[in-house]
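K.L.:
Okay, here's the prediction I keep looking at, along with the sequence it came from:
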Amino acid sequence: MTLVAVLDYGSGNLHSVTRALAVTGAEVVLTADPAAAVAADGLVVPGVGAFAACMAGLEAVDGPRIIRERLASGRRVLGICVGHQVMFGLGSEHGVETAGVGVLPGVVEGLAARRLPHMGWNTVDVPAGSALFAGVEDERFYFVHSYAARALPEAEGVAVTWAEHEGDRFVAAVEAGALASTQFHPEKSGDAGARLLRTWVAALR
């Protein structure tokens, strides 16, 4: 059976993500053990709240090293919400800049919108040939955030899915080698989110 580890570093949405992944048929473990996180077929890094707090939690369980080590050896990682944001090089919140894991180039910053947070269902602009969004290219997903990466340099092998809130365009998801990450919450996105998670788990086999 496919083994998926959800990295336990104190984030608030760990259990909802764990339950959603269990529905895919994978064996799911919630763990802060670095060896278990490295050894699993897939690693999921959830996250809610502030960028700096999530990075502090990740560093306390050696998360950045685990993520980089897995990706360097082609072992899949899925980041969700702030777990997606911390994959970027820098987070800028309330005038405080915090270094991220840095496996994606770019800055996570505040959205330029009147209504914040951006909360609710939104469509996404999926690139042709996306593996992660196969079968759900035209669906809506559930977002809750006030910050996002609003630019990502084009690079070979990197597929970027975009979304907009009040005309402000931001990165909704990234597929880059063994890394997949989503600004939205697939575990809160109904049938479309469940299918996306099944697709990600199926690719681990």
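P.N.:
Happy to help now that I have it.
K.L.:
only C-alpha atoms for contact and neighbour calcs from this point on.
P.N.:
Noted.
K.L.:
which SS class is Trp162?
P.N.:
Of the three states, Trp162 takes strand under DSSP: H, G, I helix; E, B strand; the rest coil.
K.L.:
hmm, I was thinking of Gly57
P.N.:
helix.
K.L.:
What count of nearby residues applies to it?
P.N.:
Applying other Cα atoms under 10 Å, we find 17 residues neighbouring Gly57.
K.L.:
I'd like the distance between it and His118.
P.N.:
According to Cα to Cα, to the nearest Å, Gly57 stands 24 Å off from His118.
K.L.:
Show me the helices in this protein, by range?
P.N.:
Shown for the chain, the helices assigned by DSSP state H span residues 14-22, 34-39, 51-60, 63-72, 82-85, 190-202.
K.L.:
angle of the fourth one against helix 51-60?
P.N.:
Comparing the axes of helix 63-72 and helix 51-60 via axes from the mean of the first three to the mean of the last three Cα atoms, to 10 degrees yields an angle of 80 degrees.
K.L.:
do the same with the last one
P.N.:
Going by the same axes, to 10 degrees, helix 190-202 is angled at 30 degrees with respect to helix 51-60.
K.L.:
Flag every buried residue along helix 190-202.
P.N.:
Within helix 190-202, the residues scored as buried using 16 or more other Cα atoms under 10 Å are 192-201.
K.L.:
nearest residue to Glu166 other than its sequence neighbours?
P.N.:
Once flanking residues are discounted, Glu166 sits nearest to Ala113: 5.9 Å by Cα to Cα, 6 or more residues apart in numbering.
K.L.:
I'd like to know how many residues surround that neighbour.
P.N.:
Neighbours of Ala113 under the rule other Cα under 10 Å: 13.
K.L.:
for Ala36, what are its contacts?
P.N.:
Counting by Cα atoms under 8 Å, 6 or more residues apart in numbering, Ala36 touches Ala5.
K.L.:
how far away is it from Tyr142?
P.N.:
Here the criterion is Cα to Cα. By it, Ala36 lies 30 Å from Tyr142.
K.L.:
now Ala99
P.N.:
Applying Cα to Cα to Ala99 and Tyr142 gives a distance of 26 Å.
K.L.:
Next one for the comparison:
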Amino acid sequence: MQHMTPITIVDYGAGNLRTVQRAFEYVGAEAHITGDPDVVRQARKLVLPGVGAFGKAMERLRATHLDEAIRERVAEGVPLLGICLGLQLLFDESEELGRHEGLHLLPGRVRKFDISLKIPHIGWNEVRIQREHPLVQGIAPGQFGYFVHSFYVDPADPEVVLATSDYEIEFACICARDHVMGIQFHPEKSQELGLALLRNFATFGE
């Protein structure tokens, strides 16, 4: 079995952490959960999960100094994976309930769906790979991810878009620039596709 560096899952009070942890363990990776910024500063791979409101999540990250710890480790080259709200937090800002500043790790902003379909977008949608990256290596076409979201990321740089999906409009659902990566849908709930993505992150750079 390929070696996998231990994974640190960031706990800032917003996420289904145990499900993510179990999914990583299922693919053979060691994963632990922490809300301690000093532990984050020692992490060799980071996962930022999350559900809920962007502004509240950033407040909690700032209040616990986890935002600083995450940015420091990313600057040092540590791989980071954002999941659902965690992907959105990687970007510069969000228009959810006002304007809120994000982590500034990927360029662009988070926008609300302005469509006729029911919001939030809940359910299975096809994920279409747009370009190569280790996170999406070996992902076969025609697979589906499980989405639960009312907002979507609008990257300023199209090169960060690894995959798209459709909900009346086309939107980015997997993004990455080098070692900073994010997934809009829930890989821990997305069966074969989700487990493949988590395995790819767990072996990233090994």
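P.N.:
Done, it's in. This structure is a prediction, so every number in the text was calculated from the model and none was measured.
K.L.:
between Ala99 and Tyr142 of the first structure, which one's more packed in?
P.N.:
Using other Cα under 10 Å as the criterion, Ala99 of the first structure and Tyr142 rank with Tyr142 on top: 20 against 16.
K.L.:
Contacts only, for the more buried one.
P.N.:
Listed by Cα under 8 Å, 6+ apart, the contact set of Tyr142 of the first structure reads 119-122, 184-186, 188-189.
K.L.:
Find the pair from these with maximum spatial separation.
P.N.:
For those, the maximum inter-member distance is 13.8 Å, found between Met119 and Pro186 (Cα to Cα).
K.L.:
who touches Ala23 of the second structure in this structure?
P.N.:
Ala23 of the second structure makes contacts with 188, 195, 198, as judged by Cα under 8 Å, 6+ apart.
K.L.:
all strands for the first structure, in order.
P.N.:
3-7, 27-31, 42-45, 76-80, 88-93, 96-99, 104-110, 118-123, 140-145, 147-149, 158-165, 168-176, 179-182 (DSSP state E).
K.L.:
give me the stretch of the second structure that the shortest one matches.
P.N.:
Aligning strand 147-149 of the first structure against the second structure (TM-score structural alignment) gives residues 151-153.
K.L.:
Show me how far that stretch is from its chain's centre.
P.N.:
12 Å (Cα atoms, centre = their mean, to the nearest Å).
K.L.:
follow-up on the earlier one: go through the contacts of Ala23 of the second structure and name the one nearest Phe91 of the second structure.
P.N.:
The closest of the contacts of Ala23 of the second structure, once distances to Phe91 of the second structure are taken by Cα to Cα, is Leu198, at 20.8 Å.
K.L.:
Quick check: the closest one touching Phe24?
P.N.:
Yes - contact criterion Cα atoms under 8 Å: Leu198 of the second structure and Phe24 qualify, at 6.4 Å.
K.L.:
Please give me every residue in contact with the spatially most central residue of the second structure.
P.N.:
In the second structure, the centroid-proximal residue (Cα atoms, centre = their mean) is Gly82; its distance is 2.2 Å. Contacts for Gly82 of the second structure (Cα under 8 Å, 6+ apart) come out as 47-49, 88-90, 181-183.
K.L.:
same question, Glu139 of the first structure
P.N.:
The neighbours of Glu139 of the first structure, taking Cα under 8 Å, 6+ apart as the test, are 123-124, 192.
K.L.:
Make TSV out of these and add distance to Ile67 of the first structure.
P.N.:
Shown next, in TSV, are the contacts of Glu139 of the first structure (distance: Cα to Cα, whole Å):
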residue	distance to Ile67 of the first structure
Thr123	29
Val124	26
Ala192	26
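K.L.:
wait, which of the residues you listed is closest to Ala173 of the first structure?
P.N.:
The closest of the contacts of Glu139 of the first structure, once distances to Ala173 of the first structure are taken by Cα to Cα, is Val124, at 8.9 Å.
K.L.:
residue in the second structure matching that closest one?
P.N.:
Matched across to the second structure, Val124 of the first structure falls on Val127, judged by TM-score structural alignment.
K.L.:
so how far is Thr164 of the second structure from that match?
P.N.:
Computed with Cα to Cα, the distance linking Val127 of the second structure and Thr164 of the second structure is 6 Å.
K.L.:
Give me the common contacts of the two.
P.N.:
The overlap between the contact sets of Val127 of the second structure and Thr164 (Cα under 8 Å, 6+ apart) consists of Cys173.
K.L.:
Quick check on those two: which one has the bigger neighbour count.
P.N.:
Val127 (24 against 18).
K.L.:
you'd agree the more buried one is up against Ile139?
P.N.:
No - counting by Cα under 8 Å, Val127 of the second structure stays clear of Ile139, with 9.7 Å between them.
K.L.:
how close does the residue of the first structure positioned farthest from its centre get to Ala50 of the first structure?
P.N.:
In the first structure, counting by Cα atoms, centre = their mean, Arg114 sits farthest out from the average C-alpha position, at 24.8 Å. Counting by Cα to Cα, the separation of Arg114 of the first structure from Ala50 of the first structure is 20 Å.
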